[in-house]
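[1] For reference, the sequence and a predicted model appear below.
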Amino acid sequence: MAAAVEEHTPLQSYVGFDSITKQIESKLLKRGFQFNVMVVGQTGLGKSTLINTLFASHLIDSKGRLEAYESPRSTTEIHPISHLIVENGVKLRLNIVDTPGYGDQVNNENCWDPIIKYIKDQHSAYLRKELTAMRERYITDTRIHCCLFFINPTGHGLRPIDTLVMKKLSDVVNVVPIIAKSDSLTLEERDLFKERIRAEMQYNNIRLYPFDSEEHEEEERELNDRIRSLIPLAVIGSERSVVIDGKAVRGRKSRYGIVNVENESHCEFVYLRNFLTRTHLQDLIETTAQIHYEAFRSKQLLALKESSTKQQQQAQGHA
């Protein structure tokens, strides 16, 4: 069959199909959006505070997380915290997955197993629903879209366990490394620390988000290059308001002065927030589906096919 020849036909009058974008937007707004973010890092690095600062809401109680960490079962049990947040009529179902106890023990061997298992379990649950004969119209998506990896601001470099876990995570999820509590470093120490971490990540072939694609326009590629040049992002979180020049801002006050979370010369929190919520939120969701989940799905379906073929051959051999 010959391929159809595409012709550009000028319209004689207004038809109205250009409203399709508004129709799609209206349906999506009614349904709402879902974003699943995982936080990985040692206790005391301000994971809860940063999430609360990012989404301008008190979503996680730090004290509650510390109590969970003290529980002997906390190192293996991972429970998401779900919140529905609304901004200008847009509903976002935000699922925050904390990983208490990671890297805190004297012996941290295989401490990453529950984290990797949780991510793969969400892929597996989605695949099962997808393959069901009478599947849901809209499958609830619990797949992790973004993993914020918190790095201790030691100024020396990555711990061997951090390198190993980041490498394992990058195979199954979008990893965004951040230097927590970066105000404990001077600007010179911070820049040197970032250089060391970038060199270590490059040496260990750790593939971090955002990825480049041939589908990306030049503008998107330039934006991704700028973000990659900043990673790991040096951030500070704070839910408290401090007054600077008569204006209340989120920040921290010390005997040496005031740190303004949203001041780009103090930290890179603004870049992280813009990146996660204003420019790449939808891309994080799509990349999870098109790259990480697709790789998992292909592997599972090939394994099922091989298993089925083997069973058929064994049945024929017994016949």
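    Perfect, thanks for sending it.

[2] Please count neighbours and contacts with C-alpha atoms only from this point.
    Will do.

[3] So residue 69 sits against residue 103, correct?
    No - with contacts counted by C-alpha atoms under 8 Å, residue 69 stays clear of residue 103, the gap being 11.8 Å.

[4] Of those two, give the one with the bigger neighbour count.
    residue 103 (22 against 18; other C-alpha atoms under 10 Å).

[5] would the more buried one count as being in a helix?
    No - Residue 103 sits outside any helix when classified using DSSP: H, G, I helix; E, B strand; the rest coil, being coil.

[6] Take this one as well and set it beside the first:
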Amino acid sequence: IEKTVQIEKRYMEIEEYSVKLRLTIIDTPGYNDALDCSNCWQPIDDYIMRQFDQFLRDESGLNRRNIQDNRVHCCLYFLNPTARGLQQMDVLFMLKLHHKVNIVPIIAKADTLNTDELKLLKSRVLEDIERHGIKVYEVPHCDSDEEEEVKMRDEELRSLLPFAVVGSNGVVEVGGRKVKGRIYPWGVVEVENPKHSDFTKLRQFLVSTHMQDLKDVTREIHYENFRANKIKQDNLHNNKSVIVHVDVVVAVVVFVHFCK
């Protein structure tokens, strides 16, 4: 698989409970290979802000019925499985973006870790997130009258965070079944086996159980924060323009007065 060197959009349609969903996947470059990582987050920040800005313009226009929502509803942030928690650049990146997008941390290449190592890494990542004050997306707590099944489902999701996934483009045969996975000398890792990877839970979380909440948080918190700051900046700019204009007028009046 070739490395991503610039921001790329990919579109796909999936069907969930007889409902067709059109997803836009924005693939961004990794930064570990770069010599200077000081502003690696900037292109991603710019992209998120451009989508907010475009939506605000469309929302303020005449044709508001057919607005296409291109706002980023979720950022899947892949973590290095060989690290002992969050690295310095992970912390910087998340702190720069956590007020603008729903960040969902994910441990990549989870098949490189055994069960105890993975459990320890998840614990350290959560500790680092709390210590640095990083705001990642949190699975909301259910109301008291919610069905027990939903409560148990969300509790399980919270226990899995950060998700740990295995990826593969290959199809292997296991016990007469063809599955996506990887073959190792000691056995086979199945991408969609919950015992091997959180992939199925992550997919369910993204496109089924919590998709609407991700959109709601984007709209009600991240976008509204952007919108409020934008209005504040515009008002400040307009006030400065008025002050400068008045100062010029006063200066001219004073100058004319002395000429007399």
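    Sure thing, it's come through. Note that the coordinates shown come from a computational prediction; the quantities given were computed from them, not determined experimentally.

[7] Can you tell me how far the counterpart of residue 224 of the second structure in the first structure is from residue 113 of the first structure?
    Counting by TM-score structural alignment, residue 224 of the second structure corresponds to residue 294 in the first structure. With the distance defined as C-alpha to C-alpha, to the nearest Å, residue 294 of the first structure ends up 21 Å from residue 113 of the first structure.

[8] And residue 20 of the second structure, which helix or strand is it part of?
    strand 19-27 (DSSP states H and E).

[9] What is the distance between that strand and the centre of its chain?
    Between the mean C-alpha location of strand 19-27 of the second structure and the chain-wide mean there is a distance of 14 Å, by C-alpha atoms, centre = their mean, to the nearest Å.

[10] The helix or strand following it maps to which residues in the first structure?
    Sequence-wise, the next helix or strand downstream of strand 19-27 of the second structure (DSSP H and E) is helix 42-59. Matched against the first structure by TM-score structural alignment, helix 42-59 of the second structure falls on residues 113-130.

[11] Average offset of that stretch relative to the second structure?
    Taken against the second structure, stretch 113-130 of the first structure registers an average deviation of 0.9 Å after superposition, with mean C-alpha distance after the TM-score superposition for the first structure.

[12] and that stretch, how far out from the chain's middle?
    Relative to where its chain is centred, stretch 113-130 of the first structure has its mean C-alpha point 15 Å off (C-alpha atoms, centre = their mean).

[13] What residues does residue 41 of the second structure make contact with?
    Contacts for residue 41 of the second structure (C-alpha atoms under 8 Å, 6 or more residues apart in numbering) come out as 93, 96.

[14] can you pull out the strands in the first structure?
    Ranges of strands in the first structure, per DSSP state E, are 33-40, 80-87, 90-98, 146-151, 175-179, 233-234, 241-244, 247-254, 257-260.

[15] Quick one, which of these gets closest to residue 269 of the first structure.
    strand 233-234 (7.2 Å; C-alpha to C-alpha).

[16] which part of the second structure lines up with the closest one?
    Counting by TM-score structural alignment, strand 233-234 of the first structure corresponds to residues 163-164.

[17] what helix or strand is residue 253 of the second structure on?
    Here residue 253 of the second structure is assigned to helix 224-259, by DSSP H and E.

[18] buried set for that helix?
    226-227 (16 or more other C-alpha atoms under 10 Å).

[19] Give me the angle between that helix and helix 42-59.
    80 degrees (axes from the mean of the first three to the mean of the last three C-alpha atoms, to 10 degrees).
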